[in-house]
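Colleague: For reference, the sequence and a predicted model appear below.
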Amino acid sequence: MIGPGKKANPYLYSLVVKHMMHGPCGEMNFSNLCMREGRCKNYYPKSFTEYTTHGKGSYPNYRRRNDMRTAKVGGHLLDNCWVIPYNSTSLLQFNYHVNVEICCNIKAVKYLYKYVHKGHDKVMFRIASDNPGSDVDEISNFQNARWMSPVKVT
């Protein structure tokens, strides 16, 4: 997962090391942003496994080979257990952190539906006069700015 290797495709290898390596966290760095109550909230390092399987909580456990390759990140040698899932085509095109996960259950479909039908952004503003006696009807302003969609209707 670190990529095809430093010699086979040095540019892709450098992008994986630069953008797609998690951490180091845990015992290597307890002050990392991902640390919650003494462990990584993203469950890194992942374990080596021969096959991709459907994991607990709808996230898959991706195949991670123990090919003994490492990359130096933050002063530590990290292996495939620390690589965030990626698509090499997207990584090469955008030269940016692009996390790629498999969505394969009903929770993912519900999330995507809710996200797509979220509605447009809204802004509420008021032009006020210097008159101290001008009242604002906050309740009607809130009701006028509300958005009801099929996702929110129960």
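Modeller: Thanks, I have it. None of the values given here were measured: they were computed from a predicted structure.

Colleague: okay, CA-based contacts and neighbour counts for the rest of this
Modeller: Will do.

Colleague: Tell me the first helix or strand C-terminal of the helix or strand hosting Y111.
Modeller: Here Y111 sits within helix 106-116, counting by DSSP states H and E. Per DSSP H and E, the first helix or strand lying C-terminal to helix 106-116 is helix 138-145.

Colleague: tell me what that following helix is packed against?
Modeller: In terms of contacts (3 or more CA pairs under 8 Å, 6 or more residues apart in numbering; DSSP states H and E), helix 138-145 is packed against no helix or strand at all.

Colleague: Which positions in it come out as buried?
Modeller: Of all the residues in helix 138-145, not one is buried under the rule 16 or more other CA atoms under 10 Å.

Colleague: measure the residue nearest to the spatial centre of the chain to S88 for me?
Modeller: Nearest to the geometric centre of the chain sits N99, at 6.2 Å (CA atoms, centre = their mean). Taking CA to CA, to the nearest Å as the measure, N99 falls 11 Å from S88.

Colleague: Pull up the overlap in contacts between these two.
Modeller: Residues touching both N99 and S88 (CA atoms under 8 Å, 6 or more residues apart in numbering): none.

Colleague: For the chain, which segments count as strands?
Modeller: 35-36, 39-40, 53-54, 60-61, 71-73, 76-78 (DSSP state E).

Colleague: Against that first model, consider the following:
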Amino acid sequence: MYKLYQDSMAIVREFGKPDIFLTMTCNPEWKVIVRKISAEHQKHPDRPDIVAHVWNQKLRVLLDDLDEGVLGRLLARLYVVEFQKRGLPHAHILIVLAEEDKLRTRDLINTLVPCEIPDEVSNPDLYETVINCMMHGPCGSQNPNCICMVDGKCFKRYPKPLVEVTRANIDKYVEVQKCRPPDKLKFKNREYDNATANQWVVPYNPYLSQKYNCHINIEICTGITVVKYMYKYAYKGSDTAMLTIESVEKEREGGTRVRLEPNEIIRCLNARYISPVEACIRLIDNVVQGKSHSVVLLPAHLRAGHMVLVRVDEDSEEV
């Protein structure tokens, strides 16, 4: 993790701070996934191999779109794929834009990264994607058991306050404009008044959201701390799971049944947990992190700072 972080910081030193932090999450309702599993009357947890293959293809196409400049001419990019116990993978992507395409004005930010519910009549496809994939929660008092709730508060700070004018904070994300919609809105069997509807919208890009029909959150960066966050969060270590081994009965020859008691030492096991999708992605050797530029480590070191390889059976003091 440390080497990957240092390589990324070398790219940042060369090309400048990231301008966009993009997060793409796999959508189990993608038509290609549904078409593959519906014929066998299965659900996406039953076929992690299909989810892994489709996710890899979608991610590659998204990276190609970014390289071609759908968000502006690209100087450099970094990405890391993360897995959680919920099973579906998501990718964190950092983008450094060319000087002439940097997001310097409020109008440009509001156009590229809106944070409001689109009009259902003029753009029904985008409306459906935003409603189904880009709405946070509900959490807080409406759903105190939501996964984002910590000590009675949403750790992602939703619902966000309405913002009449886009503004930026040093070393934080830009607060994108969130205006009050003219009328009440109803979706997901819930009715939102015009004072709260846009407070739950996650910043998105209209083109990418409509094309990929999944959760693609876009944040405008104002600092470089997000580089450390991206690698520290993705490589923090595997999730764990507590396994309990219960006694079972086994039938022997002659019809007798014998009760097998597990070893008391291994009755409980605190083990590493890897989701089925992550296992499939690693088995088919898909890349889970990458950079637009290669970083070459020079064979130079400071005094007493060179690398030493030690065998497990050797004494560190003797070495």
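Modeller: That came through, no problem. Note that the structure is predicted; figures quoted are calculated from it, not measured.

Colleague: coming back round to it: quick one: closest of the strands of structure 1 to S47 of structure 1.
Modeller: Comparing the strands of structure 1 by their distance to S47 of structure 1 (CA to CA), the top pick is strand 60-61, with 8.7 Å.

Colleague: what's the matching range in structure 2 for the closest one?
Modeller: On structure 2, the counterpart of strand 60-61 of structure 1 by TM-score structural alignment is residues 174-175.

Colleague: just stretch 81-91 of structure 1 next, same as before
Modeller: Under TM-score structural alignment, the match for stretch 81-91 of structure 1 in structure 2 covers residues 199-209.

Colleague: what's in contact with that stretch?
Modeller: 112-117, 126, 129-130, 134-138, 158-162, 176, 178, 215-219.

Colleague: Can you get me the start-to-end distance on it?
Modeller: OK, stretch 199-209 of structure 2 end separation, CA to CA: 19 Å.

Colleague: Go through it and flag the buried ones.
Modeller: Buried residues in stretch 199-209 of structure 2 (16+ other CA under 10 Å): 199-206, 208-209.

Colleague: For L269 of structure 2, give me its contacts.
Modeller: Counting by CA under 8 Å, 6+ apart, L269 of structure 2 touches 242-244.

Colleague: cool, and M149 of structure 2?
Modeller: Contacts for M149 of structure 2 (CA under 8 Å, 6+ apart) come out as 139-140, 155.

Colleague: Can you find the partner of G137 of structure 2 in structure 1?
Modeller: So, by TM-score structural alignment, G137 of structure 2 is matched to G23.

Colleague: sorry, back to before: out of the contacts of L269 of structure 2, which is most surrounded?
Modeller: Most neighbours among the contacts of L269 of structure 2, by other CA atoms under 10 Å: L243, with 12 neighbours.

Colleague: Grab the nearest non-local neighbour of that residue.
Modeller: Spatial nearest neighbour of L243 of structure 2, chain neighbours left out: L269 (5.1 Å); criterion: CA to CA, 6 or more residues apart in numbering.

Colleague: That neighbour and K186 of structure 2, how far apart?
Modeller: According to CA to CA, L269 of structure 2 and K186 of structure 2 sit 47 Å apart.

Colleague: Tell me the spacing between V80 of structure 2 and K250 of structure 2.
Modeller: 46 Å.

Colleague: Could you check which of the two is surrounded by more residues?
Modeller: Between V80 of structure 2 and K250, counting by other CA under 10 Å, V80 is the more crowded of the two (20 against 11).

Colleague: check contacts around that one.
Modeller: By CA under 8 Å, 6+ apart, the residues touching V80 of structure 2 are 91-93, 230-231, 234, 288-290.

Colleague: So it: helix, strand or coil?
Modeller: strand (DSSP: H, G, I helix; E, B strand; the rest coil).

Colleague: How much space separates the residue lying closest to it once chain neighbours are set aside from L126 of structure 2?
Modeller: Computed as CA to CA, 6+ apart, the closest residue to V80 of structure 2 that is not its neighbour in sequence is Q289, at 4.3 Å. Taking CA to CA as the measure, Q289 of structure 2 falls 29 Å from L126 of structure 2.
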